[in-house]
Structure formats: structure tokens, C-alpha cells
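Undergrad: This is a predicted model, with the sequence first.
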Amino acid sequence: MLKKTWLCLMLLTMLVVPLAGAASAYTSNNWMGEVNGSLSLSSLTIPGTHDSGALYEPVYGTAKNQDLTIAQQLSIGVRYLDIRTRHFKNAFEIHHGAVYQQQNFDSVLNTVISFLNSNPTETVIMSVKEEHTAAENTRSFEATFNAYTSKNPGKWLLTDRVPTLDQARGKIVLLRRFSATQLPKGLDATAWKENTTFTIQNTAANLKIQDYYKVSDKAKKWNDIQSMYNEAKNSNPSWLYINYTSGYKPGIFGIPDIRDTKDYVNPKVLDLFTANTRGRFGISAMDFITSEHASKMIATNF
């Protein structure tokens, strides 16, 4: 009897221990620390936000894109930030269109760098785009950007190739949506097209982006999102896929309704990642992301 009991316990241990060891002990702050560092960033599923700094609006539904601050976004696992900057008096203000978002680029960078210093296994892919009308400057947008990066040069990875996670850990990877003369300066996304799905094929990196944002047909928007997820999951892992789930309904006199698209799309994104628990889905750039969205995306990496 004792021998049988001992054998049963041994068999149970053999079954349980490998399963326990297979579980990834990550949190939303350090989930990349559990990912194989030799993998390219293009091989991952990465939660992100569209117009990451857009927290304020003069009229409901017209300019706000997030409920969470950038610090809160990072804490729930967001690793792609879409930063829109107005060039004003040789500095960058955060804008959504004409609407000043009551913060500047220094505050964004301080938040991101502080997070990376506390979580050195992580990286943040940062899209930087010029927004609204430049005014009262004595230098180029690129020169002002250089002034920012020179404050913390060790925290930036300005490679024009999609890096591995180990190469990017602890750093900001630039996705550049502004022209530059000093190259390489980040992943070159200056050939960004408006309101469609498109590819950018550079010598060093290939990108595919879905950014249908004037959403007159919500069913089409969702089909475009799904198509990108399916392609990212089943295609060449060297391509970087960026899938903007965001958009707005064009209203009377061109007034946008941002929440109309979000209310339709965000529950569908959640359902998709509830059903698809493993695989490579690229970057999702969302409006009004939640911790539930982010956690389900992150889980597909394990």
C-alpha cells in the first residue's frame, strides 16, 4: 500500500512540476522580462495607444482619446505610444489637432524614462509626429527633437532596423513620422498614408500599417482590423505590423465623434483576444485602452 501511494505521488509530481514551471511569472510592469530577448519586436503582440497624450477636449467626443495617463498606460503593459507634438518656441507641446493637451514632450519623456529605469527589461516604441501649426521657432523640428534626445542619449535606440528585444531593453525605440537629414534616426515611417492600409518598405525595415480613421463604415473598419491581425499572425515575422483600432465618425461640419468608433470596436477587440490566446498579432494602437485589453494581448506572447 505504501509503495503504491509513493508511486502515485511521484507520478503526480512529474505531471504537476512541468506545468508549474511553464507559467510565466510576469506583471504588467515587467512582462517583457519573461520574453525571449533574441526575438525581434516584430515577433511580439504589443498593446499600444493612439494619440497617447490626448486626455482633454473642449467638446465631448472630439479630441480626447484616452482615459489613462501615459504613466498609467505603461503600468498596464502598453509598450507603443503615439505622441503628437506641436513645434512651438523651439519646444514640443503635446497636441491633438489644435487642442493643446496640457503637457509637453519633456513631461512625456520624464514619465517614460522613469518607467524604463524602474523596469529595465522593458522597451517603449514611440511614434513621434508633428501636429498642428508650427510657430515662433528658430530651428527645424528635427533640431528640436535632437535637443530632447541629447538630454538622455543612452535611453534612445535610433536604429532604422526593427531591433531584438534585448537590443531595445531599457530604451525608447523611435518610430519616426517626421523628415530627418541625420540618418539613421529611428524606424522610418515618413511615407505614412492617410486613412487606409498600406506598407512602407525601407532598405532596413518593412512596416505594414492599418490606419483607416475616418470611419464612415464601422463594419469595414472592423474587417480591416481583423485582416491585419490575421496577416500578422500568419505572415513573415520580420515585418512590423501596426494596427490602429482607433478612428472617428465624421459628423456635421466635420466635427468628429471619437467614441462612436471606440464603442463599436473595443468590445470586438476584447472578444478577439479572448478567443485567440496565443500568437503574434503585432502592435495594436487603441483609443481608450483598458487593463483588460492590454492583459489579454500580453498573454498571447506566452
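TA: The structure has been received and is ready for your questions.
Undergrad: C-alpha only now, for contacts and for neighbours.
TA: Noted.
Undergrad: so after the lengthiest strand in the chain, what's the next helix or strand?
TA: Ordering each strand of the chain by length in residues (DSSP state E) puts strand 80-88 first. Later in the chain than strand 80-88, the nearest helix or strand by DSSP states H and E is strand 91-96.
Undergrad: how many degrees apart are that next one and strand 80-88 in direction?
TA: 120 degrees (axes from the mean of the first three to the mean of the last three CA atoms, to 10 degrees).
Undergrad: For strand 91-96, which outside residues touch it?
TA: Identification of contacts with strand 91-96 by CA atoms under 8 Å, 6 or more residues apart in numbering yields 51, 53-54, 63, 83-87, 100-105, 131-132, 144.
Undergrad: hmm, try it at 10 Å
TA: Contacts to strand 91-96, defined as CA atoms under 10 Å, 6 or more residues apart in numbering, come from residues 51-57, 62-65, 83-87, 100-108, 130-132, 134, 136-137, 139, 141, 143-145, 147-148.
Undergrad: Buried subset of those, written for ChimeraX?
TA: Only the buried entries of the contacts of strand 91-96 go into this ChimeraX selection, using 16 or more other CA atoms under 10 Å:
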select :51,52,53,54,55,56,62,63,64,65,83,84,85,86,87,100,101,104,105,108,130,131,132,134,141,143,144,145,148
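Undergrad: second one coming, line it up with the first:
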Amino acid sequence: MRRLSSLPALLLVATAVTVAGPSGTAQAYSDPASYRSLEENAHPDWMAAVRGDASLADLSVPGTHDTLAVYGGGPTETQERHERGDGRGGGSLAYQLRAGIRAIDIRVRMVADERGEAGFAIHHGAVYQHANFDDVLRELRTFLREHPGETVLLHMHAECAGGITGCEDADPCPECGTDHNHRRRQIFDAYVDANRELFWQPSVTGAADVPTLDEVRGKVVLVNWSGPHGGNYTDYGLAQLNYADWPDEWGPQKNCYVQNSYQVGGISHIDDKWEKVHAQLDRTNQAADCRDPGRPNGDKLYVNWTSGASVWAYPYTVAGGTPTATGVNGFLHQCLTGRNGRCDTPSVKRTGVLMMDFPGHGLVDEIVRRNPVSGSTG
């Protein structure tokens, strides 16, 4: 598919109480290893060393929230920008994968290409991220061919909820006579049909059980596919995560396996966001299943979003902190490394899937080292 056009970026820019600089210069005020310091090729094959009989639920997986949100400035950007030399999209994804990221969050807008055919452009709100879903699939295919011992967990989200800071879908087939939810699914299914070898098929053809790593090496696993207001398309993804809707990013936690409380009302609320991340880590490592306390917890996959923002605290501030406030990434790194009594570190035997803004190399290192390597007993 050729480069897709986007609507002009209409973004409400409110006065933000932040102290970090603009794109590319924002600094961390907590441990630099926790923030905006991914290292290329640091962990290109870490899953190859993990026991193949381990369930994905056993794993500790570093991931990124709004994986390709690298354009638009402070209110919009959530990750380090790494562009391809040939001008094609997806360079930041390729860099993240080589650095050890194995869970990605792709936000799509329904559009038409120059031929009038339907496709997905990558957006964060109204801002087009200079990439399309074809770019995402190309980078995933290239990486997994070069590193067949790995897998990538994919969260798909329909980004266009409208509103002054949002985007509107541009359905190239209004005469199809169906709603946007159905059209999104049709378009996604067409991508899957054209790339069947890339996807672990149970995750894209029906609600799947959580697989073992050996079942999905070299494949993309669709974890969840959600609509613009947080509701799940429940015939996709992993059934265990679809028992209730994933939380609306600005709403309550409806699904105990998923923490995605996104609103951080200001710098003074960063601590509150960390406590939600901390509580989900505790949930991940408790003995009892959070949904059914009469059942064991070890076979359940947990997803924990460390990201947060508002017009009073942009993503880089929430992640990296200020001179007077530790960022969520700093809190998390302290927890995983046993510093400042931030958490009961020995109890964090697995992190589940951590979806982060601007992760640092130290966070990726600490998450990866918690995995059950070949030859270990648990």
C-alpha cells in the first residue's frame, strides 16, 4: 500500500505544567536507566533463551504504549524517535524490537489510499505518525525472520473516537452499508489474510487460550483488538483477557488482568499512577487468580500500563519526572532493583506485560532477567 494521507492534525494545546524540554531534549529527573535510553541490539534474541514450555503468562515482557507515537510534540509523543534512512515508516518499531521490546500497542485510523482501497494509518489522536499498518507488518516480518526464536504480542486499538483532539475515520466504502466497528474488522481481516504466515492464527480467528512460547515463536500474537471507546472485539485475541472490557483509558478498571488507568491530572498525581502500577504488580504475583480467588494465579496473563498523561502532565513528564517528582519509570526501576523500599522486590517474580512510555535500558534489562530460562525449574 502506498503512503496514506491523513486529516490535518488538530490538537488542543493547553498550558501544561511540565518542566522537561521539547521533543528530543526532554530529560529524566530520576534514574537515567529508567527513561528514554533504549539500547539498539541490546536484547534481539532474549526469548530464544526462555523455556519453550513456558506459557506466555509465565513471562515478564517489556512493551511500549502507543508504540509509534513519535511525532506531534510533547502532548502526543510517547516513544523515542528512530527513523529509517529510506523514509519509510516503522523505524522506531524496528529499533524497539532489537532493544528487547516484545509487546506493542498499535493505534489505527481507517483511511483510503490513492486507489480508494481501505487500510489503516497509524495515529495518536489526530496526529498521523508517518506510518501505516503495512509498515508495521513489514518490520514485524523482517524482525521475526531474522530472530525466529522470538514472538511479538500485539495490542490493536481503533484510535478515532472523534472530538476536538481526536481523529475521524475516513471509510472508503460508505456504500458498504455497515458500521465502523464492522468495517475495521473487515479491514483487519484483509491484512491477516494477506499475512497469514505472520500471525499465530488462533489469536486472529477466535478467542484463543494463552499459548506456550514454543507454539508462537516466529509469530505475532494478537492479544487484544479494541474499539475507540475501549470495548473489545471479543472474537479476537486471548480469551482470558476478554472476560470484561479493557478499561477505558480515562475510566475505571473493569478487567482485573489489565491496569490501564491513564489519567494523571498533574505532576502531584504521578505518585497515584505509580501506586496503580504497583497494585497490578502485586496482583500479578499473588497466589490467587484476581478474578476467581479459588483458582491459582500462575497461568494468568497480566497487562500493566505504566503510561499516563493529561494537559497538565505530558507523557514525558509522567514517565521521566521533574526536579521535584519522580516519574513512573523511576519508581518502577527502583521497585525492580530493590531501592528506596519502593516495593517488596523479591515478590516481583514476574512482571507480566509492562506497557511503558519512553522506557530505559535498565527497565528492559530488569524485566527480561525475570524470565524462566532454559534449564531452570521455575
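TA: Right, received. Where do you want to start? These numbers were taken from a predicted model, which means no experiment stands behind them.
Undergrad: Structure 1: matching residues for stretch 142-156 of structure 2?
TA: Using TM-score structural alignment, the residues of structure 1 aligned to stretch 142-156 of structure 2 are 114-128.
Undergrad: distance between the ends of that stretch?
TA: 19 Å (CA to CA, to the nearest Å).
Undergrad: and it, how far out from the chain's middle?
TA: 11 Å (CA atoms, centre = their mean, to the nearest Å).
Undergrad: That one: which residues count as buried?
TA: 115-116, 119-128.
Undergrad: can you list the residues you listed in CSV and add secondary structure?
TA: Below are those laid out as CSV (DSSP: H, G, I helix; E, B strand; the rest coil):
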residue, secondary structure
F115, helix
L116, helix
N119, coil
P120, coil
T121, coil
E122, coil
T123, coil
V124, strand
I125, strand
M126, strand
S127, strand
V128, strand
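Undergrad: can you pull out the strands in structure 1?
TA: 45-49, 80-88, 91-96, 99-104, 124-130, 156-157, 172-176, 187-188, 197-201, 206-210, 240-244, 249-250, 256-257, 282-286.
Undergrad: Quick one: the ones you listed as a markdown table, columns for distance to K296 of structure 1 too.
TA: Listed next are the strands of structure 1 as a markdown table, based on distance: least, CA to CA, whole Å:
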| stretch | distance to K296 of structure 1 |
| --- | --- |
| strand 45-49 | 9 |
| strand 80-88 | 16 |
| strand 91-96 | 28 |
| strand 99-104 | 29 |
| strand 124-130 | 18 |
| strand 156-157 | 27 |
| strand 172-176 | 23 |
| strand 187-188 | 27 |
| strand 197-201 | 24 |
| strand 206-210 | 21 |
| strand 240-244 | 16 |
| strand 249-250 | 27 |
| strand 256-257 | 27 |
| strand 282-286 | 12 |
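Undergrad: just to revisit the earlier point, residue range in structure 2 corresponding to the longest strand of structure 1, please.
TA: Counting by TM-score structural alignment, strand 80-88 of structure 1 corresponds to residues 103-111.
Undergrad: same thing with stretch 46-54 of structure 1?
TA: The aligned range for stretch 46-54 of structure 1 is 61-69, by TM-score structural alignment.
Undergrad: Report the buried residues of stretch 69-89 of structure 1.
TA: Neighbour-count burial for stretch 69-89 of structure 1 [16+ other CA under 10 Å]: 70, 73-88.
Undergrad: Map S227 of structure 1 across to structure 2 for me.
TA: Checking TM-score structural alignment: S227 of structure 1 goes with A279.
Undergrad: does that match really touch Q259, like I thought?
TA: Yes - assessed by CA atoms under 10 Å, A279 of structure 2 is found in contact with Q259 at 9.0 Å.
Undergrad: Could you check which of those two is surrounded by more residues?
TA: Higher neighbour count among A279 of structure 2 and Q259: Q259, with 25 against 13, using other CA atoms under 10 Å.
Undergrad: mind listing what that one touches?
TA: Here Q259 of structure 2 is in contact with 246-247, 249, 252-253, 276-277, 279-281, 302-306, 354-355 (criterion: CA under 10 Å, 6+ apart).
Undergrad: rerun that using 8 Å as the cut-off
TA: Counting by CA under 8 Å, 6+ apart, Q259 of structure 2 has contacts 247, 253, 276-277, 280, 303-305.
Undergrad: Can you convert those residues into CSV and add a column each for neighbour count and distance to G227 of structure 2?
TA: Below are the contacts of Q259 of structure 2 laid out as CSV (neighbours: other CA atoms under 10 Å; distance: CA to CA, whole Å):
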residue, neighbour count, distance to G227 of structure 2
P247, 21, 11
Q253, 17, 16
K276, 17, 23
V277, 24, 23
Q280, 23, 23
V303, 25, 18
N304, 24, 19
W305, 23, 18
